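**Q** please find the sequence and the predicted model below.
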Amino acid sequence: MTARKLSISVPPEVEETIKAAAAQEGQPVSAWLAAAAVEKAQAAAAHAAGRTAVREMLAEYEAEHGPLPDESRQRARQFMMEAGLLDDQWQSAG
């Protein structure tokens, strides 16, 4: 695998946290940061897929049964906020 060099800036306390975490896992800082970035990107993709699935399920339900009642919509919003799936776009559209 070819590696590319990046330059990042972090506050001193973040630098120490990164170095300690990398050392604890027995990895070079660059390898630890690369793995952390991949994990973050995968989590963001999973959340985006979850938000898309929720929108699709809601649209499917409403196409078949009509608009979701307000009480049910509020419960769904609360669940989605707790699950980290609610984004501002969906919240303002509901």
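**A** Cool, the structure landed.

**Q** can we go C-alpha only for contacts and neighbour counts from here?
**A** OK.

**Q** separation between Ala31 and Glu16?
**A** Note on Ala31: its distance to Glu16, by Cα to Cα, to the nearest Å, is 16 Å.

**Q** nearest the geometric middle of this protein, what residue?
**A** Residue closest to the average C-alpha location in the chain (Cα atoms, centre = their mean): Ala44, at 3.5 Å.

**Q** just checking, what packs against the host helix or strand of it?
**A** Element membership of Ala44, judged by DSSP states H and E, is helix 29-65. When contacts are defined as 3 or more Cα pairs under 8 Å, 6 or more residues apart in numbering; DSSP states H and E, helix 29-65 sits against helix 12-24.

**Q** comparison target, given below:
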Amino acid sequence: MTPEIEETIKAAAAEEGKPVSAWLAEAAVEKAHLAALQAAGRAAARELVAEYESLHGALPEQSRQRAREFLMEAGLLEHDTWPEAG
């Protein structure tokens, strides 16, 4: 950890009146919760696409690309891990 990050963490903890260890533990819990929400969002998106495709056939590539872009902008997709059509 760089000294700048360490100082930022210490300042944030002090501002909240918490020990650094407690502040870091809360930050880790928040990060884990956010990761779980993002994973649930990705799973829901995959499920919706699969349901649509089972009824209507594969999404057109243009629609698939727009979905990828939306999910990346929403923070639900960090890199291009969207499944292939079909």
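**A** Good, I have the coordinates. All figures in this text were calculated on a predicted structure; none of them were measured in a lab.

**Q** now check structure 2 for the residue matching the residue nearest to the centre of structure 1.
**A** In structure 2, the residue paired with Ala44 of structure 1 according to TM-score structural alignment is Ala35.

**Q** what residue of structure 2 is the furthest out?
**A** Gly17 (28.9 Å).

**Q** how about the aligned partner of Arg66 of structure 2 in structure 1, secondary structure?
**A** Arg66 of structure 2 maps onto Arg75 in structure 1 when the alignment is built from TM-score structural alignment. In three-state terms, and counting by DSSP: H, G, I helix; E, B strand; the rest coil, Arg75 of structure 1 is helix.

**Q** next: the one 10 residues further on.
**A** Local secondary structure at Leu85 of structure 1 is given as coil here, using three-state DSSP.

**Q** for Leu59 of structure 2, the count of nearby residues, please.
**A** Look at Leu59 of structure 2: counted by other Cα atoms under 10 Å, it has 17 neighbours.

**Q** surely it is in contact with Ala85?
**A** Yes. With contacts counted by Cα atoms under 8 Å, Leu59 of structure 2 reaches Ala85, the gap being 6.8 Å.
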